[in-house]
Each structure stands twice: as C-alpha cells, then as structure tokens.
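this one's sequence-less:
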C-alpha cells in the first residue's frame, strides 16, 4: 500500500511501508551495546485468552540480551473488552486535556466516531456518518451554553467564534453526506475536530497542579508545545527529507516535556543521527563520547529526570516509580502507547529516574497490545505524539540525520529554561 501523505512540509515520495512496522518479534538494539541507556528488548510474552482474560508477561528493558521475565500481570478485564483503543494522536491529545466539560465531549465523540464509520466500504459508510453528524449537531445546540460556561473568561470570545464555525461546519458536513461525497468527509472531520480541540484547550485556565518541590526548579513545560523535526534521509530511494510535527503534552508530563524542549532550544539534537530503527522503535539522543545523556555545561554534570506518569483520574503525575511497582495494575495512563509515533523517554533498565536525553518513537499496531494491558504503559514516560507524517517514521534508518528540531508554538509555556543560563 502506498504511504504517501499530503503535507506541504514533507518531501516524501510515495513508498511501500517496510514489513518491520507490523513485526512483533524485536531485534536487539541497533546501538553498539556499550550504552546501557538503550531501549532494548529482553523478552516479551503475550498470550490472549478471550474467555478468561488476557495475561501479559512483561519484559524487562536494558542493553543485556538475556533476563528472566517478571511475574505475570493480570490487567483489569474491563479495559480489554471496552472497545478498540484510540490510535489517532489528535484524539489522544484531545482526550488528555485536563478539562471536565461533558457538553463539549458529547460534541467531540460522534465526530471522533466518524473514523470508525468510514471503515465501512463504499457509500454505505455515509449512513453512519450522517448519524454522527446529526448527533454532534444536536449536542452542540443543546450544550452550547454549558460549553461557553466552561471556557476560561479571557478566551470566551474566541470560543464563541469557534462554536459558530463548528455549527456552520456541521451543516456543511451534512450537505457532504447528502451529496454522497465520501472523499470529502475525512477532511471536514479533521477541520471540525480542530475547532473542538481548540475550544477544549481554551477551557484550561492556568496550569492545573503544582509540580513537586524537588522537581520544580527543572525546566517545565506548563502547557503544550509543538515542534517540527526535520530529518535528512541518507539511503532510502523511496523517501527524501521529511518533517515530522510533534505535539508535546506538558499538562500530563511537564518535567519530561520541559527537559526535551530545553534540549531542543540548546540545539542538542541538531545534527544527531538516528541510532536505532528496527521496526519496533526509532530512537536517538545518545551524545558522542562516554556520556549516556545530556551534560549540563553550567554544572558539568549529567542531567537526569524522574519517571513521570499521569494516571487517568489523578490530579497530578506520579514520579519515580512505575505503576507496576506501585501496584496500580488497573490504572489507565492519560498518555497511552496507542498511536503509531508515540514519543517517550528511554532510560536504564533498573533505574526509573535515569532518563536524560534519549528519546524513542514507538512503531506498533495497538490491537495486539491493548492500552494499559501491554508492556510499556506505566513503565516509560510518554510526553507527546507525532501528529503529521508519523507513518514515515517506519522508513527511517540508523544513520539518517536530524537536521533540526524547531519549536513552532508553545515556547512561552516553558518555565525555568536552563538554556538561557550563561555558561
């Protein structure tokens, strides 16, 4: 299947996705093996028994090639049968916002459901899309006042304008369905969900919690930021230079996102090669020399950050321990490893708080590893998603070069930026 994507910022030519994208057995880390901070498999066992539940034997991670598996973990069976996981990065980011407004969610859900409606072949899908559009339109009409009440006061005028555009767009969507123009549905859906997402962002009034004192002086992203990562493809006749857009979520991972943005502003990743690309993850961030992470020139010491995981329903992230170590086997992570291109921090196997600069993007099909019933959620800090050109991550190879990572928006949400410190 051709994987050409429409993007004004990407020069990727149509190409076949490599078979490694769907591969479940994973090779060792493509690094030399001298770096303990590499994100490599030791063992993975996954068995599914639908009649009695699903038991996962999670692997351990590190650079060693052999280790004993951990004890089996029995996840909450309700998680496994609640429906297919949300894989769209935009939807994951919308649902991850720290808001509690039922009215806007009732508009959002049927618009999100259009994705599943379009899986039906031919124009028959339009019957479901029509129901989705009517449901969203009705929810907007009935809940408009509650939505406006949920907006931050300073953003109310912008919210009203967006709701007006949303109402007009929903009428346009219904006309698209009446004209039986299936090809026009997805672009209109994306437009409408962008309106919804912006309204939801306008409901967040300030940062919702205090970061623990021991981490409060670190670079923190108190909100969201967007970066563009431009990669120079060295040896792939199917792909030229490509720009990956990444949204970083500081609401759910302020320390992890702040650390990354701070390094981006230091140009730490510019000119760095892709150091692992094996069909399971794409990884980079290991600097030249003996150091396994970022050495702060102002202190001469390595900067590490704690493991940071936000659980759905919690008011603030947990720090320093995996959810498994905390015994929270039923906990749902706010930023799950669902989307192709989920971005997270690599760390040493036996040290939860050893992450520094090495990052990875997960390449996977999440039906085989349901959200919060897999080997990654709650063990590694997710802090963003690739939202444009993510499929082309599968075409990257070891040795391809990150030409630059640039902050597109949200830099004003970064506090305690260490890159501004002289020396």
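Right, received. Where do you want to start? Small disclaimer: the values here were computed from a predicted structure and weren't measured.

Going by C-alpha atoms from here, please, whenever you check contacts or count neighbours.
Noted.

shouldn't residue 383 be in contact with residue 253?
Yes: Residue 383 is in contact with residue 253 according to C-alpha atoms under 8 Å; the separation is 5.6 Å.

what about versus this one:
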C-alpha cells in the first residue's frame, strides 16, 4: 500500500510541477499565456528525454541498421552524461561492448547503407561513412582509456555523422505545405548549427523533416548573420533562455527586399501524420490528445517564440527549454502543440545551463546539412526573376 501511495503521489507531483512550469513559460513576453487547462486534455505517453532518441525516431528513414547503431550509442550508463558522476570500470566495460557492437554492425551493413542512398548524394555519403568509421574506432580507444569528456564529445560527433547519413537516404523528401507559405524558406532535411556564445559553444541539430518552414526560416536567418551579437534573456521561473530579438522597435526580421516583417505560421507535426499542422494550435484544432513528433521532453529543446495570442506571428525569436525533463514528461506540459519545436541541443548543454540575462550570442553558423540540397527558398528565386525582368526592360 505504501509503494502504491508513493507512486500516486509522485505522479501527482509531476503533474502539478509540469503545469506550473508550463504556466511560467507562457508568462514570458513572447510565450502565449491565454491557455485554458483540462485535466483530460493532456496527451498521454512515454517521454523520450534523450534528444538523440527523439531525433532518431523522428527520421523518415526505415533503416534498421541506422536505428541499431544509433541505439548502441544511446543506450549507455547514465553516469556518462552526468558531469558530476564517476564512471566505474564495469560501466566502462559496458560502454566498450556497445561500441564494439556498433562497429560490427556498421562494417557489416556499410555496403547496403550506401546502396540505399540516392546516387547524387553518394559522394557526400562516402565522406560521412569514413567519418563514422573513424569516430567509432576513436570511441573504442577512448572507452579503453576511460577518457570520459573526450568520449562524450566524440560520441556526439559520431552520432551527428550517422544522423546526417540517414538524412541523405530520403530521396526528394518534402512535406505538403499550404500554398500561402510556399515562398518561405524551407529545410527538407537536417542541419547542424553551431552557436558561439559568451559562455561557450552550443550545437543544435535542426530538424526540417518535421518543421520545414520553422527550420528553414531559422537557417535563412543564420546564413544572413541575423543572430550575430544579439543578447540572451533568461526567465528562471519559466526555465527558458530566449534570443533573436533585434535592436530597435521591431520584434523580428524585416526582409530587406520588401521592407516587410517576415512572420511564419505555427507548424506542428503530429505522430502518425505525413503532413504538418499549420496556423493553429493542436488544442484549437481539437487535437489536444495528439502527440507531436518533436516534443518538449528533452533538456535543450529549441522552439520558435510567437507573440501572445498570435501563434502565426513568430519571426526570429526562439527559445531553449531548460527544465529537468523528468518534471515535464509527455502529457504533463502545456507547450506541446502550442509552440513549434525545430531542433534540440546535442552538445553544450552545460553551456546552456550557464547562460544568463545579457549574455551574448556572438555568432551562429550552419556547419553541416543533409542532403546537400535540403535548404530551399522559392522567394529568392522570385526576387531574382523580378530583378532580371527589370534589367531586361531597362535594356529594351
């Protein structure tokens, strides 16, 4: 009876804390606070708190080999990811066994993996496969040497290469996007973005498979150097760090070609669907019980902010979810379906934890993308056509 009561009390505590967290987040300036709550309206499900696991399951790739290698890298002692914990020899032995299995699987499946990749993407894929092979070999050495910090960094590098290799297996992937949004930037794949902050480096894996417009808009602004030298804001009560608000009266990106504010729609991909939901929250559409493919269940979830009461008014401001994932499992927060998640921090979580009000985002750069033609921007094509047309008229 005591164990049952403890379990019930624990679940109730998680629910209350999750709701308090969500209300705190939505009290921020660009996070909507006009949300009603119904106890039965919360989606239920088991949460993945590891961003690697979430991103792996979000890949539109049916490759058992890729999933198996990913899992070998994910399923390791939790002490490995805890900077304050010490790894024991037995745990290092487990790590070494996992890496050996990953190496064996990769070597056995390498030729089949390459054959699954469309011909135009194979040159890039061969480079990634060499990177994976070298990284796995280094991981085995580091596990034997019990070098924790170097191992964790190299594992992230290996995981990135595997993830981007998998992204190149998807031929001409695209989500059916409403015509009204077709001229917005789109990312139909994955990209790695490196942030250089005044507290240190942070790496984000951006997922355009499940948030093509939100991810594409972010990548476009990164490439324009829009985020360089902007400051961070932090709300400790809301467990959120946010940036992307430019200096001056504007709250977002003003397109220099049109002089207009670029807004992007709320975009959420629901599990089991092949098309994202646009323009409305899941609650507004009567889909409160649905779970998004990219949930707020991992430390370092990256999402687009938007003005209060206007889910389609987001532009450049984005935020990091900082709360302990054990306190906001799937079904116990009010953020899923109300904000567009477009990526996760995959390295630099300790830096993210240190960011304070006024800290600087020195620069943001796209360091990798897969497949190589994943980023598209039809509006730029339209601008070029208009300029060419004007030039030809001037010559007539």
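Sure, I can see it. The model shown is predicted, which means the values in this text are computed figures rather than measured ones.

Figure out how far stretch 369-378 of structure 2 is from the centre of its chain.
17 Å (C-alpha atoms, centre = their mean, to the nearest Å).

what residues does it touch?
Residues from elsewhere that reach stretch 369-378 of structure 2 (C-alpha atoms under 8 Å, 6 or more residues apart in numbering): 121, 124, 164-165, 167-168, 182-192, 216.

now do stretch 113-121 of structure 2
With C-alpha under 8 Å, 6+ apart, stretch 113-121 of structure 2 has contacts from 65, 122, 125-126, 168-171, 371-372.

got it, and stretch 74-83 of structure 1?
53-56, 329-330, 370-373.

hmm, try it at 6 Å
Contact partners of stretch 74-83 of structure 1, identified using C-alpha atoms under 6 Å, 6 or more residues apart in numbering, comprise 53, 55, 329-330, 373.

Check stretch 379-393 of structure 1 too.
Residues outside stretch 379-393 of structure 1 that contact it (C-alpha under 6 Å, 6+ apart) are 89, 244-249, 253, 257, 307-309, 322, 341-345.

which residue numbers in structure 2 go with it?
Using TM-score structural alignment, stretch 379-393 of structure 1 lines up with residues 338-352 of structure 2.

ok, now stretch 340-348 of structure 1?
Residues 299-307 of structure 2 are matched to stretch 340-348 of structure 1 when aligned by TM-score structural alignment.

Quick one: end-to-end length of the matching stretch, please.
By C-alpha to C-alpha, to the nearest Å, the extent of stretch 299-307 of structure 2 from end to end equals 23 Å.

helices or strands next to whichever strand or helix holds residue 154 of structure 2 in the packing?
Following DSSP states H and E, the helix or strand that holds residue 154 of structure 2 is helix 148-167. Contacts defined by 3 or more C-alpha pairs under 6 Å, 6 or more residues apart in numbering; DSSP states H and E place helix 148-167 of structure 2 against helix 122-145.

what about the most centrally placed residue in structure 2, which SS state?
Nearest to the geometric centre of structure 2 sits residue 343, at 1.0 Å (C-alpha atoms, centre = their mean). Taken by DSSP: H, G, I helix; E, B strand; the rest coil, the conformation at residue 343 of structure 2 corresponds to strand.

what's the spacing between it and residue 34 of structure 2?
Relative to residue 34 of structure 2, and taking C-alpha to C-alpha, residue 343 of structure 2 is found at 25 Å.

before we move on, what about residue 46 of structure 2?
27 Å.

Please name the nearest non-neighbouring residue to residue 318 of structure 2.
Take residue 318 of structure 2 and drop its neighbours on the chain: the residue closest to it by C-alpha to C-alpha, 6 or more residues apart in numbering is residue 304, 4.3 Å away.

go on, residue 14 of structure 2?
For residue 14 of structure 2, the closest residue by C-alpha to C-alpha, 6+ apart turns out to be residue 327, at 5.5 Å.

Give me the neighbour count for the one you found.
Residues within reach of residue 327 of structure 2, counting by other C-alpha atoms under 10 Å, total 19.

For the stretch 151-300 of structure 2, which segments are assigned as strands?
For the stretch 151-300 of structure 2, the strands defined by DSSP state E, counting those that start in this stretch occupy 186-187, 190-197, 200-207, 230-231, 233-235, 240-243, 267-268, 277-278.

May I see those arranged in a markdown table, with distance to residue 360 of structure 2 as well?
What follows is the strands of the stretch 151-300 of structure 2, written out as a markdown table (distance: least, C-alpha to C-alpha, whole Å):
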| stretch | distance to residue 360 of structure 2 |
| --- | --- |
| strand 186-187 | 26 |
| strand 190-197 | 6 |
| strand 200-207 | 10 |
| strand 230-231 | 5 |
| strand 233-235 | 10 |
| strand 240-243 | 9 |
| strand 267-268 | 28 |
| strand 277-278 | 32 |
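
between the ones you listed, which gets nearest to residue 383 of structure 2?
Closest approach to residue 383 of structure 2 among the strands of the stretch 151-300 of structure 2 is made by strand 186-187 (16.2 Å; C-alpha to C-alpha).

Okay, now stretch 333-348 of structure 2: how far is its last residue from its first?
With C-alpha to C-alpha, one end of stretch 333-348 of structure 2 sits 24 Å from the other.
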